[in-house]
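Novice: build me a model:
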Amino acid sequence: MNPISALFDYCKSTYFLWRLNGVSVLSCAVNLACLVLVYAIIPLESKRYSKLRHRFYYYYPQIKRNKPKALDPLRVIIQTVYLIFVKQNHRDTTNMSILMDFLIRKTKAYIIQPVIRLTDLYTQKLHQHIRASEKILPQNKRNLSLLFLILSFLASIVAISQPLDVRYQFVFVFLMWITALILKSVKNRVSLMLLIVISIIIATRYIYWRIHSTLLLVDTFTAICAITLLIAEMYTFVILILSYFQVSWVLERKPYPLPKDHSLWPSVDIYIPSYNEPLDVVKPCLLAALDIDWPEDKLNVYMLDDGSREEFETYCKSIGVGYIKRKEHNHAKAGNINHALTKTNGELIAIFDCDHIPTRAFLQMTVGWMVFDKNIALVQTPHHFYSEDPFEKNLSLKGKIPAENALFHDFIQKGNDTWNATMFCGSCAVIRRAPLEEIGGIAVETVTEDAHTSLRLNRKGYSSAFISMPLAAGLATESLADHINQRIRWARGMIQIFRIDNPLLGKGLTIPQRLCFTNAMIHFLHGLPRIIFLIAPLPYLFFNVYVIFATGLAILSYVFPYMLHTTITNQRIQGNKRFYFWGVIYETILSWYITLPTLIALISPKHGKFNVTSKGSSNDKDYFDWTVSKPYIFLIFLNFAGLVYGIYKMIFDPYAEISTILINLGWVSYNLLVLGAAAAVALETKQVRASPRVPCAIDVVLEYSSGNAINAVVKDFSKNGLALELPNFRTKDKMLSDLFYENRTVYITFTKDEINYRFKAQVRFSQNQKIGVRLCLENKQQEIEYIRCTFASAERWTHSFDNLTQDSLAHGIHTLIVFGLNGYLKMLKNAPHVFRELLWVVIKCLMFGFSLLPHPLDMNSKIYRKNAIR
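Specialist: Purely as a prediction, here's the structure:
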């Protein structure tokens, strides 16, 4: 066919399709005209451009295939320029900052790598020399190390304290930035340590500059504002240094093998404490605990019921689980466990929250270290959640970002393990009975009894370990309000420990242990500093009060490098465990609510009580939680007023310092985006199912009549149902799924460890190639076997976020803007009519401006996985 005729037919059919989708005539005309122009200039139909055609909607995510807008050609042009000149963290992308990439590659090839090889060679020769002169060189080695440390310290002092004017400060930080970019691309521990050193030098230089040169104390109000901000910054500086120390060298501990002789394996008591959780939530945990792979004569499972419920007692007796209750219900969970200690006698105690389901391999993966090293009193594993937390659920981010708790449970605990300071987290852990009884049982003086207990074990000289494998999975907090209440308890409890049993004081702890525990505790004081940062630019915008007395250029030359190097270093350290800006959003959500409890605990540590986090609930409609959002709305109002007034001053005030106002307006705009993202989480999405579904891909055999069976794939499962994907073929002019009508009985066979498990089920729905079934488990043994095949499978949770690609800074900024604006849209849609109409025009203008900005490539998108890596 003639190419022109083919193009004409394509444009004609495309026009009618767009019009059917509601696209205006103007938009159709503009987009088709530009399409014809592009085809006239570039032969996109040729094979040479097939890759671009396949990946078009990956490279241009802001363009909608079947509903274009009039200004889409402009968006394509802006995005194309962005892709050409901005480097993407993508293995196929050739568009980049060519000069910068060239410099980095050449520096690595001709400077960094030779230095590393020379260092390795020198180290080998030094070791040989040491072995040859064992009696003489140890002292020389210590002297050389001491001399090196002294010289490094003196050089750092000079770099930190040397006064520079703005021009030379920019030169200094530019050189540090180039060095950091080069080091960031070199994946070894030496480069990481150098990155940390550079970040600390830049941060310390900033704090020194703030104290030495930027305080203007001309009146009381100015002094209060300036000193308050400085104290908040010094707090974040201390947290930064402690965090670098804590995770600078993480320990990747693997399970230690158990003796082949089972008689050497210790006896284990499994404790499952409960207070007010429904029995349906607790049942899977009890059944999975009974099925743990451990000698039967050395394993006892106990339900610790602090609610004294008859139905729990009856059920536990029916399945063979020990049932323990108490008359007095003092000290909450800690008192419950301590009471059980007096009723059992196992050598080890494994503790699970009643909503956590342990895998069969839990004890075999953890107890080996306790058999090998009798001084290890605690082995902790990560807390993993198979349900969506409020951030994943309310923002539809399941599997797209690391879970909120991933940074601590999957990373920071590894750093704690390096320094023998692993923290007990209350569940998914094994504790040795004798040391626990030696310290008087679980600590009862604070509401975070778990962390306090691990601190006391370390004070007694016992060791702890962390196995970085999710060996159990539970239910996450189900609403933002529940999440906040849980974190309030954690924050209050950690500050209580800091006051009652301060890790910096007393005997028994090493210096690294003191620093790790201190960082974990004072981290929860972040509420007040975060609020200070959210309102810090307002005194200048409203009252011309200099909280930082410096020129706009000077502020940029110190503040921006501090933030940049902190961001680069943390990204290098944390990898895909935390994406850009999410830490700030998490802290902002909690800041208002934890400020008062932590300050009260700091003054009067005995105040506060233990509150239980509810699990297993549901809501039947979407709703915006205005109660939780009140603090964010108040802070949004303040910052928005500051933004408007700052723009007014910049336009009408003849004496306005434009550069300083612009910096403060940028600060306010950033605060508004963070607060908008925080508000976005407050729209609670509909959750009808009390039992969440877990995505998976399990091959099964589906039997639908006697002698007739097909292979199928389980795509997700819950405690009582499955969703299956059927093969794509027809039989007798019908789709295969048509055979599975509602209420039809089927049988599903799982194969695990070469054993077949067959379960009866009823079809609940059938659509296309998918069917949903409800299980008909007939007895305790079948319930255990089903959990064994699903929740308690040893490999079920081990690769939950391994497929996430490390976030890029450009994508992080884009995500912050998206969710910031999304938060305001959610508030507008759920706000009173007058308020909604008032701000709708402003939000639409902001969204239009944002739609013209280039979009970074999302390497975690489905389009990328399907097309970009083909």
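Novice: only C-alpha atoms for contact and neighbour calcs from this point on.
Specialist: Noted.
Novice: pretty sure Ala554 contacts Arg167?
Specialist: No - contact criterion Cα atoms under 8 Å: Ala554 and Arg167 do not qualify, at 9.2 Å.
Novice: neighbour-wise, which of the two wins?
Specialist: Ala554 (17 against 11; other Cα atoms under 10 Å).
Novice: measure Val584 to Pro529 for me?
Specialist: In this view, Val584 and Pro529 are 12 Å apart by Cα to Cα, to the nearest Å.
Novice: here is the second sequence; please produce its structure so I can put it next to the first one:
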Amino acid sequence: MLAAESTVELFLTLSLVILGIFSFNLLLLTLARLLLPKRRMATAEPSDTDLPKVLVQLPLFNEGELVERILSAIMALDWPRDRLQIQVLDDSIDGSLALSRSAVAALSNAGVEIELLHRVDRTAFKAGALAAGLARSDAPFVAIFDADFIPPPDFLRRTVGALIAQPDWAYVQTRWAHLNREENLLTRIQARLLDSHFGVEQEARWRLGLPIPFNGTCGVWRRAAIEDAGGWEGDTLTEDLDLSLRARLRGWRAGFIKDLTVPGVLPVSTRAWRVQQFRWTKGFVQCFIKLLPQIWASPALPRWQKLMVSLQIGQPLAFLLGMSCIILGLPFIAGEMVAGETLSRIALVASTLGFLAPISFLTLAGTRGGARQTAQEVLGALVLTSGLLLSNARGGLEALLGYRTEFVRTPKARIQSGPRARGWSGGLMELGAGLGLLGFVLLEEPFAVIYLAIVISGLLGVGAMQILDERMPARVANTQP
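Specialist: Sure, this is the predicted structure:
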């Protein structure tokens, strides 16, 4: 019995230590963003006659209703038409493919260099579509946009100009904005989370000289870098992170343009958001397993950067570790085990960092709407992210076990028959776990409710919101600029 107690305490202590390290890393990035000076970026401004050819790739899957809008935005780009090649990479399996064909045919008849690529076999999913399109072009630069984003007219001038000025850069990543930020509380919370990622984390990495991960859309790649890094690969669910890190390990660098924003659409339903976060979490952990040995063996990165990159791609494991801490902590809540002095101190430090780091990180993203709205969004982000504990922990565990799942596009509209995590009834798992944890704590140690309030509230909130989503009528998200 004593051996079992020691084992539980050891694993709980190790889990809390790792969680504390993840939180400390987030706090360091927040401080770097706050204290380090802005970094300048050189940009070339070649004449129109010297501008290079650019391939614009638009990967779609069952999103035909967005194709006309994204093509209108592409046609409005300030770039010579004879230097612009457009590919609509539509692997749709619903009726939306006809909309893509119609839109592409209309532009083709008007003299635009555009083609539609439709694959019956979705091998490697988005990565496979991008690779298939790249093989049909010789353009030296490649811009990539998901269908729900609207690039501004000067997008190529600024991004390609930066790549021309820095020949050792593989790509330039720009910042996402949000067309439907104010649609509901969920979209405001998502916007806060993404603003923190781009405005704090990405900007901090840029100022520190750390590798800038590609976010899958709203960026321009140098074709030579894609090929040198081994091309697009579909063995992870985050092909964007995978390729960007492989390019860095080959010696390529990247740039981040914070003040060049590209507005897109946020998911309006909790279930769609959960599907998206599951994919991102699992994909990051897959990259962690795939690339960690290469990162530490590479001469392209100094050791401190290897450590920072390892923490970056391993960060989503915090969900799996967090769930482990809750399970391992149940005997202590019930009074069956008593925490030693070391565990108590580590738990205090990890908990302090676990609150201080994300609150600072989320708050630094901005205070638009005033202090009250900012506090609401920050608290909401903490609660709802905690509500993803079960789903994201499962994603991390599946990645560690090598279990493969398909790439599921995130639906932006509220739908009643969209992608659902296999075997997980919408919201019932989170709701049941939240109620079970609440009941256990109230029976065994009511004071512990304070410590677990955010997790319990998150599970109950995410569970209830998904159940409400099922009962609300299907509708399209507000996507007007």
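Novice: where does the TM-score land?
Specialist: Once superposed, chain against chain, the TM-score is 0.82 (TM-score structural alignment, normalised by the length of structure 2); 449 aligned residues with a Cα RMSD of 3.2 Å.
Novice: with neighbour numbers in mind, choose between Val584 and Pro529 of structure 1.
Specialist: The neighbour comparison of Val584 of structure 1 against Pro529 (other Cα under 10 Å) goes to Pro529, with 21 against 13.
Novice: state the helix or strand in which the more buried one lies.
Specialist: helix 527-535 (DSSP states H and E).
Novice: from the contact counts, what lies against that helix?
Specialist: Under the contact definition 3 or more Cα pairs under 8 Å, 6 or more residues apart in numbering; DSSP states H and E, helix 527-535 of structure 1 sits against helix 220-247, helix 582-603, helix 626-652.
Novice: of those, which is nearest Gln513 of structure 1?
Specialist: Ranking these by their distance to Gln513 of structure 1 (criterion: Cα to Cα) puts helix 220-247 first, at 9.4 Å.
Novice: give the next helix or strand downstream of the closest one.
Specialist: Next element after helix 220-247 of structure 1 (DSSP H and E): strand 268-274.
Novice: next, the angle strand 268-274 makes with the next helix or strand after that next one.
Specialist: Counting by DSSP H and E, the next helix or strand C-terminal to strand 268-274 of structure 1 is helix 279-290. Interaxial angle, helix 279-290 of structure 1 versus strand 268-274 (axes from the mean of the first three to the mean of the last three Cα atoms, to 10 degrees): 170 degrees.
Novice: now for helix 279-290 of structure 1, which elements pack on it?
Specialist: Helix 279-290 of structure 1 is packed against strand 268-274, strand 299-305, strand 357-358, helix 780-789, with contacts defined by 3+ Cα pairs under 8 Å, 6+ apart.
Novice: which strands and helices sit next to the last one?
Specialist: Taking 3+ Cα pairs under 8 Å, 6+ apart as the contact definition, the neighbouring helices and strands of helix 780-789 of structure 1 are helix 279-290, strand 755-767.
Novice: so which of those comes closest to Ile160 of structure 1?
Specialist: Here helix 279-290 is closest among these (Cα to Cα), at 54.8 Å.
Novice: for the closest one, the distance to its chain's centre please.
Specialist: 27 Å (Cα atoms, centre = their mean, to the nearest Å).
Novice: so what's Cys696 of structure 1 up against?
Specialist: Val714, Lys715, Asp716, Phe717 (Cα atoms under 8 Å, 6 or more residues apart in numbering).
Novice: one step back: pick the most deeply packed of the helices and strands packed on helix 780-789 of structure 1.
Specialist: Scoring those by mean neighbour count under mean count of other Cα atoms under 10 Å gives helix 279-290 as the most buried, with a mean of 22.
Novice: just want the angle from it to helix 780-789.
Specialist: Using the same axes, to 10 degrees, helix 279-290 of structure 1 lies at 80 degrees relative to helix 780-789.
Novice: hmm, back to that, of the helices and strands packed on helix 279-290 of structure 1, which is nearest Ile817 of structure 1?
Specialist: Judging these by Cα to Cα, what sits closest to Ile817 of structure 1 is strand 357-358, at 37.5 Å.
Novice: alignment lookup: Ser137 of structure 2 to structure 1.
Specialist: Aligned counterpart of Ser137 of structure 2 in structure 1: Thr344 (TM-score structural alignment).
Novice: state whether its match is indeed within a helix.
Specialist: No - looking at Thr344 of structure 1 with DSSP: H, G, I helix; E, B strand; the rest coil, it is coil, so not inside a helix.
Novice: next one: it from Phe759 of structure 1, what distance?
Specialist: Relative to Phe759 of structure 1, and taking Cα to Cα, Thr344 of structure 1 is found at 36 Å.
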